[in-house]
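J.: my questions concern the predicted model and sequence given below.
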Amino acid sequence: MADTQRYVNLACQQGYLSQASLKRARGQWRDEGEKRSLWAVIKSADMLTDKQIQDVESALEVDPSGPGTVIEGYRIVERLGSGGMGDVYLGQSQSNPSEQVAIKILPKRLCADPEHLKRFVLETRALSRMNDEHVTRYISAGEVDARPYLIMELVRGVSLKEHLQQAGALTSRESMAILAQLSGALIKAEDARVVHRDIKPANILLSPARPGYNEPFCAKICDFGLVKFLQDRAQDLGVDEALTVSGIALGTPHYMSPEQATGEREIDYRSDMYSLAATVYHAMMGRTLFSGKTSAVIMYKQVTASIDVEPLRQRGCPDGLVDLLRDMLRKERHERPDSWRDIYTRAISLVDELAGQDPELESAGRQQPVSRRRASSAVFNAGPSPVQGMPRGIFRSRRRTVWAMQLLSFSVILLAVTIFWLLSPPGDGSRVIRVAPETFASSLQRATQELAAYADDPAYADLGSTRTLLLQPGRYQLPSGLSLRSSGLVLQAAAAGVEIEAGDQSLIDLKGSAHVLRMKGPMLIRGRGDALVRVTDGARLYLQDVVVRGAPLEVVGGS
């Protein structure tokens, strides 16, 4: 407690903490029953900037892991920041100077606390089991100077919290990208029986979009410092579940689920659903679900106050996204979606729908579907994001200037579009749908249903709409008895590492001259039984960089 008072005193002396803020922090500290330190309350209440916190803590602690220290071949260059569960440093590989990592080290003042030590170990175990591109990647862990450390990938970008402060609220497109990317990652958390318990804007990092992906950014979940393993998994790992104490609320009040706010011990992955939805709501509205003078007031509202998501609709949020957020924000967890797979499937469907709508309509209220011919060329990343550091009003003003200039050539464009419409066959647009193993069956079914309208017309075998299922690396299970009635289905590997397995009853049946299937690798297909793919009556199958093992391809009157 003496160290805590030293931090508070220095923050006041440096002018970082006003007397009014200190008084408010003391009130919140007492309301919480003094279960954590006053300094912890001040840091979590955003009364100081990260830089101010770092200055205070650095001044009062001699860091034995400062610049020049080498950990597992990485030389510490500088301190990047501090959090409730550790200090983060920039590490540079001695053998490859271009390789940089983030090294999280538990501060010396916390090493004497058994609870903090156990939580650091829990974070390390959780991160090592979360191998996903939308989670900060685990590299290694160990101890230095009797202090545990965790080596992770260095994410180039800013947190969602910083982005909101710099550029304002997100668009529907950006919000759906976060929801789709992170719900896909949290499927793995659910399978690993892991609950994050502290999903919030500060714990979501936004790195640049990946090459070849139509996305505004690549979002990553970080900071598993409050992670919880569900009871069965905790027993397997030998984790002490006493860290989750009944009656003590762990998390951040603005994004806590009702069950977290009441201190329930038996929470599960559905608590993270609420937190992610509260985060997306904040990102779109520019304000949190609830506000209050103290954490106790906010947590009380999380439990008792009704949630109104209609303001999202008024800002132009698509109906499907409003409905999904409403379901994730149900007060009773049994009323929320059954699994992260359900959320991911719905989110990907929303992303796909938005790809066929005009992104420029977002600033003019509710989005409306564009014409069929324009939808075929609509690009999901067409709507630009605000430039960092530029006020949104100036950004929009410049966009209006660009629009005015574009009107000069509008008549020419309109004429070209009209001619293209008249000369082209009707279609429902070419879409690329990103698919993971757990959503393969549902995405395949939806794509074939959408293309079924062209199945009996040979004229559209090559000219009609297409659906490209972009398969992420992983092992896919082919549904049994699959009969593809489509003229434009493409199964394409996003990268190496795609394997499709077919059971004894699995069969892709292509029948009729209007049926065309294209499979593009690198891809490995394993099959059992008499045949994996049957091509008959003039149907066509195109394979590119595809290796087939096991059951053969059966071609009768097709190609």
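T.: Perfect, thanks for sending it. Residues are numbered from 1 along each chain as shown.

J.: going forward, measure contacts between C-alpha atoms and count neighbours the same way
T.: OK.

J.: buried residues in the one helix or strand A11 maps to?
T.: Secondary structure assignment for A11, by DSSP states H and E: helix 2-13. For helix 2-13, a neighbour-count test (16 or more other CA atoms under 10 Å) marks 7-8, 10-11 as buried.

J.: where along the stretch 51-200 of the chain do the strands fall?
T.: 70-71, 74-83, 86-93, 100-105, 138-144, 147-153, 158-159, 194-195 (DSSP state E, counting those that start in this stretch).

J.: return the residues in contact with R137.
T.: By CA atoms under 8 Å, 6 or more residues apart in numbering, the contact set of R137 is 127-128, 130-131, 152-153.

J.: could you dump the strands of the stretch 51-200 of the chain into JSON lines and include distance to G320 and mean neighbour count?
T.: Shown next, in JSON lines, are these (distance: least, CA to CA, whole Å; neighbours: other CA atoms under 10 Å):
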{"stretch": "strand 70-71", "distance to G320": "48", "mean neighbour count": "18"}
{"stretch": "strand 74-83", "distance to G320": "36", "mean neighbour count": "19"}
{"stretch": "strand 86-93", "distance to G320": "39", "mean neighbour count": "22"}
{"stretch": "strand 100-105", "distance to G320": "38", "mean neighbour count": "23"}
{"stretch": "strand 138-144", "distance to G320": "34", "mean neighbour count": "16"}
{"stretch": "strand 147-153", "distance to G320": "34", "mean neighbour count": "21"}
{"stretch": "strand 158-159", "distance to G320": "26", "mean neighbour count": "19"}
{"stretch": "strand 194-195", "distance to G320": "26", "mean neighbour count": "24"}
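
J.: please compare the first structure with the one that follows:
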Amino acid sequence: MRTPPEARHETDDRLRDDAGDLTGYRIGDAYELIEPIGGGGTGTVWRARSLVQEDEHVAVKLLREDLMAEPKAVNRFVQERAILLMLRHPHIVRVRDLITVGTSLGLVMDLVEGGSLRDHLHEHGTLPPGEAAMLLAQVAEALAAAHRRGVVHRDLKPDNILLDRVDGRLHCRLTDFGIARVLDTPSMTTPGALVGTANYVAPEAVYGGSPAPPADVYALGVVLFELTTGRPTYGGGPAWAILRRHVDESPRPVEGMPEAIWQVVQHCMDKRPGRRPSARDLAATLRSVARRLRDLPALPPQVADNRLTTLERPAVPRPRSSPSRSRRPYFAVVLLALAALAVPTWNFLNRPGAGGDAARPGANSTAAPVGGHPGNASPSGRPAGRNARSDGAATVGDATPAGSAGRPPTEATEAWQDWECADSYTWDLGHPAVVQPCHAVGTERVRLIGHMKALPGVQADVTISLVDADTDELVAGPHLCSGLMFTDAAPSHDCGPFVDNPPRGHRYVVVQKWVYTGRSILPGGEARGKEFAW
């Protein structure tokens, strides 16, 4: 039966509406959508009925229509089909077809009824060590097949491992190769981009290394630890803090964990990729471990380990086996699961030298006594970063940094209002830095300052500008602070304070911009403070 043209037009309208119900929509003469059964960052997965073999059900993954205008998203979607069509393995979900649905694209895949390994873990808390080893042996075999074809999964995690039952026993099927990379073809990902999910990213990927099979093995070691303990090796905190722990720390055993499981975890999570086992060898090891531990009960679920989730805490010495300290970690867009992570908020301002009751980020105002400045600006008014300076480029009006004596020329008589800052530190996906622009209004002039905090090893040039809030026209600045270097000892810097004398009778906003130096591949950022009248 063919879908009437008017029905197809009606469905196109429903596809354009995110809330549209596609239940019953027929895709040509081949499939009929029944119900949504899952979703992710790129689209929704539907249960569908085959119109050729009516008793057969399949899964149809529809690309979000708004992503159709993004070539990289479409490329990845098509790439997933190309990769999976050439991968034939009992533990890899089979892709059957690439279809068009209205103005969107869809992948037709085998329907796996048992949910994901993540669902199974949520239901049981932890798995018996022998069962965890047997399930992941199947996954390792699937990875070995992919690696033989030059394919790296790059996002191995319990969510992408589906379960069904074969002869009454759990059977794993690896899926979602949408961000995998065929090693002998140009990558569709921005060169050097960090792709994956923070809890499972290998240290060499954090440093910008090319994706390779050992990264999948590393992630499988994290999953083995998670299945047996109920939590990943480095859980809790924002994504960048977890990524740092992958680089700086080594996993710790949990009381009661069988030694055989712990040895596999350690071997898989070795900081040196060349020391990790191949997926093929790992599969054999896991099957042997599963036989030896098949009668052991599951451990009680462990509480998430939240150590070192912020940079204020002491740094952990880097293991000798980790990459060289001279190579600075950097981050580009982290796809998929990172979007769900909470935005961290820190208190840069409440520290010695800030003066009085410095306000906290997110407050309605940032208080500082008359003549003081928030943050870690030095008494001279210069930014705290090494080699930081104000060039005063393109400055309009009386734009003068604080004087060498620590105060602008008329500060003794100037009456300053409290500092006003952006409500929270700005944190964009993929950025290893957070920023917060601020201003303070005086009787004659306006003060500007920008706070910035970043991971050790990051270096940036920062500019602070004053723009008209209505026209976005530059009014003062940009004031440049160049070469801000962030380290374990100096995780935060201020750019400013600067003093400007903009025209009266307007509304203004402080704009803080930054670019990463030495890492031109990583785009810079921009943040805006609160609007104010002058």
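T.: Here it is on my side, so go on. Computed from a predicted model, the values in this text were never measured in an experiment.

J.: fetch the TM-score of the aligned pair.
T.: Superposed pair, TM-score by TM-score structural alignment, normalised by the length of the second structure: 0.51. Supporting alignment: 287 aligned residues with a CA RMSD of 2.4 Å.

J.: show me what contacts the corresponding residue of the second structure for L154 of the first structure?
T.: For L154 of the first structure, the aligned residue in the second structure is L111 (criterion: TM-score structural alignment). L111 of the second structure makes contact with 47, 57-59 under the criterion CA under 8 Å, 6+ apart.

J.: who's in contact with the aligned residue in the first structure for R231 of the second structure?
T.: Matched to the first structure by TM-score structural alignment, R231 of the second structure sits across from R287. For R287 of the first structure, the contact set (CA under 8 Å, 6+ apart) comprises Y281.

J.: what secondary structure does R287 of the first structure sit in?
T.: Secondary structure for R287 of the first structure, judged by DSSP: H, G, I helix; E, B strand; the rest coil, is coil.

J.: from V280 of the first structure, how far off is it?
T.: Distance, R287 of the first structure to V280 of the first structure, using CA to CA, to the nearest Å: 10 Å.

J.: E143 of the first structure too?
T.: From E143 of the first structure to V280 of the first structure the distance is 36 Å (CA to CA).

J.: residues near P211 of the second structure, how many?
T.: 23 (other CA atoms under 10 Å).

J.: wait, it sits on P203?
T.: No. Using CA atoms under 8 Å as the test, P211 of the second structure is too far from P203 to be in contact (11.2 Å).

J.: sorry, back to before: among the strands of the stretch 51-200 of the first structure, which is nearest A404 of the first structure?
T.: strand 158-159 (32.9 Å; CA to CA).

J.: now that closest one, how far from the centre of its chain.
T.: How far strand 158-159 of the first structure lies from its chain's middle: 13 Å, per CA atoms, centre = their mean, to the nearest Å.

J.: just give me the longest helix of the second structure.
T.: helix 129-148 (DSSP state H).

J.: where in the second structure does stretch 43-50 of the first structure fall?
T.: Aligned by TM-score structural alignment, stretch 43-50 of the first structure falls on no residue of the second structure.

J.: and that stretch, how far apart are its ends?
T.: End-to-end distance of stretch 43-50 of the first structure: 9 Å, with CA to CA as the criterion.

J.: now swap in stretch 24-44 of the second structure and tell me
T.: 15 Å.

J.: ok, and what's touching that stretch?
T.: Contact with stretch 24-44 of the second structure is made by 1-3, 11, 22-23, 45-52, 60-64, 67, 73, 100-101, 336-337, as judged by CA under 8 Å, 6+ apart.

J.: any chance of the contacts of L111 of the second structure in CSV, plus distance to G150 of the second structure?
T.: Listed next are the contacts of L111 of the second structure as CSV, based on distance: CA to CA, whole Å:
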residue, distance to G150 of the second structure
R47, 31
H57, 31
V58, 28
A59, 26
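
J.: centroid residue for the first structure?
T.: In the first structure, the centroid-proximal residue (CA atoms, centre = their mean) is L182; its distance is 2.1 Å.

J.: so how far is H451 of the second structure from the equivalent of it over in the second structure?
T.: Alignment note: L182 of the first structure maps to V139 in the second structure; criterion TM-score structural alignment. Distance, V139 of the second structure to H451 of the second structure, using CA to CA: 46 Å.

J.: how about the match of L182 of the first structure, what does it touch?
T.: Contacts of V139 of the second structure by CA under 8 Å, 6+ apart are 91, 161, 172-174, 283.

J.: tell me which of those residues you also see in the first structure.
T.: Checking the contacts of V139 of the second structure against the first structure (both residues aligned by TM-score structural alignment, their matches' CA atoms under 8 Å), the contacts still present are 91, 172-174.

J.: out of the residues you listed, which is most surrounded?
T.: C172 (28 neighbours).

J.: just confirm K520 of the first structure contacts Q544, I think it does.
T.: Yes. Using CA under 8 Å, K520 of the first structure is in contact with Q544, at 4.7 Å.

J.: quick one: what's aligned to M256 of the first structure in the second structure?
T.: With TM-score structural alignment as the criterion, the equivalent of M256 of the first structure in the second structure is V201.

J.: now the closest residue to its match other than its chain neighbours: how far from A142 of the second structure?
T.: Nearest residue to V201 of the second structure in three dimensions, chain neighbours excluded: A219, at 6.5 Å (CA to CA, 6 or more residues apart in numbering). Counting by CA to CA, the gap from A219 of the second structure to A142 of the second structure is 14 Å.

J.: and A440 of the second structure, by the same measure?
T.: Going from A440 of the second structure to A142 of the second structure by CA to CA gives 60 Å.

J.: and the longest strand seen in the second structure, which stretch of the first structure?
T.: Ranked by residue count, the top strand of the second structure under DSSP state E comes out as strand 474-485. Counting by TM-score structural alignment, strand 474-485 of the second structure pairs with no residue of the first structure.
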